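*Asks:* here is a sequence with its predicted model. Questions after.
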Amino acid sequence: MITALDSPFVDYPLSAGSEQDVSSSEHKALRAPAPALSSVQVYAVYSSLKGGWQAVPTNTLSLSGYAGGTLRIAVLEVGYGGNRIGWLNGGQTSPYQVNPVCVVSGRYTESCPAGSIVSGWMAYFNADNMSSVTFRYQSTSTNFPNRTLSTSLNIQ
């Protein structure tokens, strides 16, 4: 059974770039194409051995002391991606949960208010009880330029 965990944004907030902020009470309904996928990154790793979510700094290649017990991987997509594929130790897997991400008060959040504009997605993967994990992830933009972006992380 997969248990729900709090969003890693709770402990590790991330400031948004130029994405649409819905914190203003004067926002108007917009009609525009969804933003192209611009980045994917392993945002955080949940480890029962580390006591919860731990942010993963950009360009990190490996983490030590995390594997075993409850182990979850949160991948942040900025923009609209699809055909999400993850690999755990070479075996293909799908995320067990994908949540919309929007911008409120200049920060990304998974608690999107009604009428907010979705600017990305958080995809969650289960690596429970694995003693060593080689994780790889890719997503393809749903619109032009339809590029495929990927990220990876080794967890010990």
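*Replies:* Cool, the structure landed. All figures in this text were calculated on a predicted structure; none of them were measured in a lab.
*Asks:* make it CA atoms for all contacts and neighbour counts henceforth
*Replies:* Will do.
*Asks:* tell me the secondary structure at residue 29.
*Replies:* coil (DSSP: H, G, I helix; E, B strand; the rest coil).
*Asks:* and it, how far is that from residue 102?
*Replies:* Plainly put, residue 29 is 15 Å away from residue 102 if you go by CA to CA, to the nearest Å.
*Asks:* of these two, who's got more company?
*Replies:* Neighbours were counted for residue 29 and for residue 102 using other CA atoms under 10 Å; residue 102 has more, 25 against 9.
*Asks:* adding another structure so you can compare the two:
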Amino acid sequence: MRKKIYIGFALSMLVSAIFPAYSQDIEEPVAEAITAFDSPLLENPTSANESSSQDYKPLRAPAPALSSVYVYAVASTQNGGAWEYIGPNKIATAQDHGGAQLRIAVLEVGYGGNRFGWIDGVQKSPYQVNGVCVVGGNYTESCPVGSTYVGWMAYFNGDGLQSGTFRYQSTSTNFPFRTLGTSLNIR
């Protein structure tokens, strides 16, 4: 009985070595990855006191409800790949944007979810969402170990867009479960 098992095992190993099941003559196509510009928070830190009056110091507290959302920055190849910082309550970009790459960064203060963006009426999901914490009184995506996220930076892909309207909404993941939104005209 043991000899049959050993012979069967050896024969199967020999067959798999001669005829590999997973060999391919043609390489599979590789999807192009979306490349991102550096974080807009690196060049232009925003004070945590400017966007929200909530204090996030307790170590053991419920996650903060979504308190504000706004388009933080827009970057494009037409603008030299540099981020144009928008800030709260702005309705349009000051610079002309477009070209091969166009990225839109939205800052959420508080815990939101079910995020949606619309670029000229076409619904988009963010291609990247990074946690944001407060370090030295400013928002940053480079959160030290042990820090608490106080919000999120959501990045959207608008490649090929020359001008148009970007709209965004997010719903708070906890009480009062409100939905906040913002929009920006991209020139």
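*Replies:* Perfect, I can see it now. This one's a predicted model, so the numbers in the text were calculated from it and none came from an experiment.
*Asks:* TM value for the aligned chains?
*Replies:* Remark: TM-score between the superposed chains equals 0.89 [TM-score structural alignment, normalised by the length of structure 1]; 149 aligned residues with a CA RMSD of 1.5 Å.
*Asks:* setting aside sequence neighbours, what's the nearest residue to the spatially most central residue of structure 2?
*Replies:* By CA atoms, centre = their mean, structure 2 has its centre lying nearest to residue 128, at 2.1 Å. Sequence neighbours aside, residue 155 is the residue nearest to residue 128 of structure 2 in space, at 5.3 Å (criterion: CA to CA, 6 or more residues apart in numbering).
*Asks:* alignment lookup: that neighbour to structure 1.
*Replies:* Taking TM-score structural alignment, the alignment pairs residue 155 of structure 2 with residue 124 from structure 1.
*Asks:* with residue 79 of structure 2 instead?
*Replies:* Under TM-score structural alignment, residue 79 of structure 2 pairs with residue 50 in structure 1.
*Asks:* how about the contacts made by its match?
*Replies:* Residue 50 of structure 1 makes contact with 65, 66, according to CA atoms under 8 Å, 6 or more residues apart in numbering.
*Asks:* distance check, it against residue 99 of structure 1.
*Replies:* 24 Å.
*Asks:* for residue 107 of structure 1, same thing?
*Replies:* In terms of CA to CA, residue 107 of structure 1 sits 16 Å off from residue 99 of structure 1.
*Asks:* then residue 41 of structure 1?
*Replies:* 15 Å.
*Asks:* same thing with residue 138 of structure 1?
*Replies:* Residue 138 of structure 1 is 16 Å from residue 99 of structure 1, by CA to CA.
*Asks:* these two: who's more crowded?
*Replies:* Neighbour totals were compared for residue 138 of structure 1 and residue 99, and residue 138 leads with 20 against 17 (other CA under 10 Å).
*Asks:* that one -> structure 2?
*Replies:* That one, residue 138 of structure 1, aligns with residue 169 by TM-score structural alignment.
*Asks:* contact partners for that match?
*Replies:* 69, 115, 116, 117, 179, 180, 181, 182.
*Asks:* these in strands, which ones?
*Replies:* 69, 115, 116, 117, 179, 180, 181, 182 (DSSP state E).
*Asks:* what is the neighbour count of the closest residue in space to residue 107 of structure 2 that isn't next to it in sequence?
*Replies:* Nearest residue to residue 107 of structure 2 in three dimensions, chain neighbours excluded: residue 153, at 4.7 Å (CA to CA, 6+ apart). For residue 153 of structure 2, the neighbour count with other CA under 10 Å is 24.
*Asks:* ok so the residue nearest to residue 128 of structure 2 is a strand residue?
*Replies:* Yes: residue state for residue 155 of structure 2 (three-state DSSP) corresponds to a strand.
*Asks:* number of residues surrounding it?
*Replies:* Residue 155 of structure 2, neighbours per other CA under 10 Å, totals 25.
*Asks:* can you check residue 60 of structure 1 too?
*Replies:* Neighbour tally, residue 60 of structure 1, other CA under 10 Å: 12.
*Asks:* quick one: map the residue nearest to the centre of structure 2 onto structure 1.
*Replies:* In structure 1, residue 128 of structure 2 lands on residue 97 (TM-score structural alignment).
*Asks:* how about its match, what does it touch?
*Replies:* Counted by CA under 8 Å, 6+ apart, residue 97 of structure 1 has contacts 123, 124, 125.
*Asks:* how close does the second one sit to residue 106 of structure 1?
*Replies:* Just to be clear, that refers to residue 124 of structure 1. 23 Å.
*Asks:* then residue 99 of structure 1?
*Replies:* 18 Å.
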